[in-house]
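K.L.:
Sequence first, then the predicted structure:
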Amino acid sequence: MFDKAGLSDAAHYPYELGWIFVEERFRRMGMAGALTTCLVHGLEEWPVYASSRTNNKGMHKALVNAGFRQVGQHYPGRRTGEEFQVFLKPAG
């Protein structure tokens, strides 16, 4: 993923915030943001990375609000037409 996004610092980000899925009827209620904040709470000392589909603006907002920054280039997913973006949350 790091290579596909044109990033070379994968070794500096050993921890991943994996997929967060909110059932459609509960979307737009701030749940992704609350989950993201809870999951990274207490991880200030460790660098964490995440990825999100480029069209998932709600998740992008949740990640940025939790201290992540969007980095690198979009990269293709396994499905046709699917693209992803990498987000990093540095230590400290």
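P.N.:
Thanks, I have it.
K.L.:
Every contact and neighbour count from this point should use C-alpha atoms.
P.N.:
OK.
K.L.:
Secondary structure class of the residue of the chain positioned farthest from its centre, three-state.
P.N.:
Relative to the centre of the chain, and counting by C-alpha atoms, centre = their mean, the farthest-placed residue is Arg25 at 21.8 Å. Assigned with DSSP: H, G, I helix; E, B strand; the rest coil, Arg25 falls in the helix class.
K.L.:
One more: Tyr49?
P.N.:
strand.
K.L.:
any idea how far Thr37 is from it?
P.N.:
Here the criterion is C-alpha to C-alpha, to the nearest Å. By it, Tyr49 lies 14 Å from Thr37.
K.L.:
Kindly report the same for Gln85.
P.N.:
Gln85 is 19 Å from Thr37, by C-alpha to C-alpha.
K.L.:
what does Arg79 give?
P.N.:
Counting by C-alpha to C-alpha, the gap from Arg79 to Thr37 is 29 Å.
K.L.:
Compare the two and say which is more crowded by neighbours.
P.N.:
More crowded of Arg79 and Thr37, by other C-alpha atoms under 10 Å: Thr37, with 16 against 7.
K.L.:
what's near enough to touch that one?
P.N.:
If you count contacts by C-alpha atoms under 8 Å, 6 or more residues apart in numbering, Thr37 has them with Ala62, Ala66.
K.L.:
ok, structure two:
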Amino acid sequence: MEIISKPPRDCSNTELETFERLVSAGGEVLLAGLRQRIRNAERLIFINDGECVAVGAIKNPNAAYKASIFKKSNASEQSKYQYELGWFYVSSIARGKGYGRALMEETKKLLAGTACFATTRENNAPMHHLFIQFGFSRLGQPYKSDNDDYSLNLYVTS
């Protein structure tokens, strides 16, 4: 397993396309403007095992988006959280092999104690488990996703 972490500006077009393809395969993000949002991220993380099997990011959320997330979840103190974790995706053929854990370990190392937030589906038990294991707490109330008919939970860490 090889873990690569770098700013989007240091990624090749092929790496950016691979990242976007895997994030899109997850089916939980708004695809319009995704490439630009990827380019605005702080760091992109790739896990390769023969091929790229998992991705994740430390995102730089814009103020309006962050305010919306905290408002919808009835949570406060949004200004404490500089970054958002997101776009964590492990390809279906690679699940159950510890790649999600490896993404979280790399992310926590890169954050080095910097406060951040993340959202995940209310029914995504494996991700909830990882967040709790890596020091995240659930904050606020579940809220309906704008993308589909499911609810999301907000998690934070300092």
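P.N.:
Nice, thanks for sending it over. These numbers were taken from a predicted model, which means no experiment stands behind them.
K.L.:
Could I get the TM-score for this pair?
P.N.:
The TM-score (TM-score structural alignment, normalised by the length of the first structure) is 0.88; 90 aligned residues with a C-alpha RMSD of 1.3 Å.
K.L.:
which one in the second structure is aligned with the residue farthest from the centre of the first structure?
P.N.:
When the second structure is aligned by TM-score structural alignment, Arg25 of the first structure is paired with Ile93.
K.L.:
neighbours of the residue mapped onto Ala10 of the first structure from the second structure, just the number please.
P.N.:
Per TM-score structural alignment, the equivalent position to Ala10 of the first structure in the second structure is Gln78. Look at Gln78 of the second structure: counted by other C-alpha under 10 Å, it has 17 neighbours.
K.L.:
right, and Gln78 of the second structure touches Tyr65 too?
P.N.:
No: with contact defined as C-alpha atoms under 8 Å, Gln78 of the second structure does not reach Tyr65; the gap is 10.8 Å.
K.L.:
ok, back up a step: could you find the closest non-adjacent residue to the match of Ala10 of the first structure?
P.N.:
Closest residue to Gln78 of the second structure in three dimensions, ignoring its sequence neighbours and counting by C-alpha to C-alpha, 6 or more residues apart in numbering: Phe70, at 6.4 Å.
K.L.:
do the same with Gly135 of the second structure
P.N.:
Distances taken as C-alpha to C-alpha, 6+ apart put Thr157 closest to Gly135 of the second structure, at 6.3 Å, once the chain neighbours are dropped.
K.L.:
residue in the first structure matching that neighbour?
P.N.:
In the first structure, Thr157 of the second structure lands on Lys89 (TM-score structural alignment).
K.L.:
what's near enough to touch the counterpart of His60 of the first structure in the second structure?
P.N.:
Aligned by TM-score structural alignment, His60 of the first structure pairs with His128 of the second structure. By C-alpha under 8 Å, 6+ apart, the contact list for His128 of the second structure reads Thr120.
K.L.:
which element is His128 of the second structure on?
P.N.:
Here His128 of the second structure is covered by helix 125-133, with elements defined by DSSP states H and E.
K.L.:
Surely Cys52 of the second structure and Arg21 touch.
P.N.:
No: at 10.6 Å, Cys52 of the second structure does not count as touching Arg21 under the criterion of C-alpha under 8 Å.
K.L.:
So between the two, which is more surrounded?
P.N.:
For the pair Cys52 of the second structure and Arg21, the greater number of neighbours falls to Cys52 (19 against 11), based on other C-alpha under 10 Å.
K.L.:
How about the secondary structure of the residue nearest to that one when sequence neighbours are not counted?
P.N.:
Spatial nearest neighbour of Cys52 of the second structure, chain neighbours left out: Phe46 (6.6 Å); criterion: C-alpha to C-alpha, 6+ apart. Secondary structure for Phe46 of the second structure, judged by three-state DSSP, is strand.
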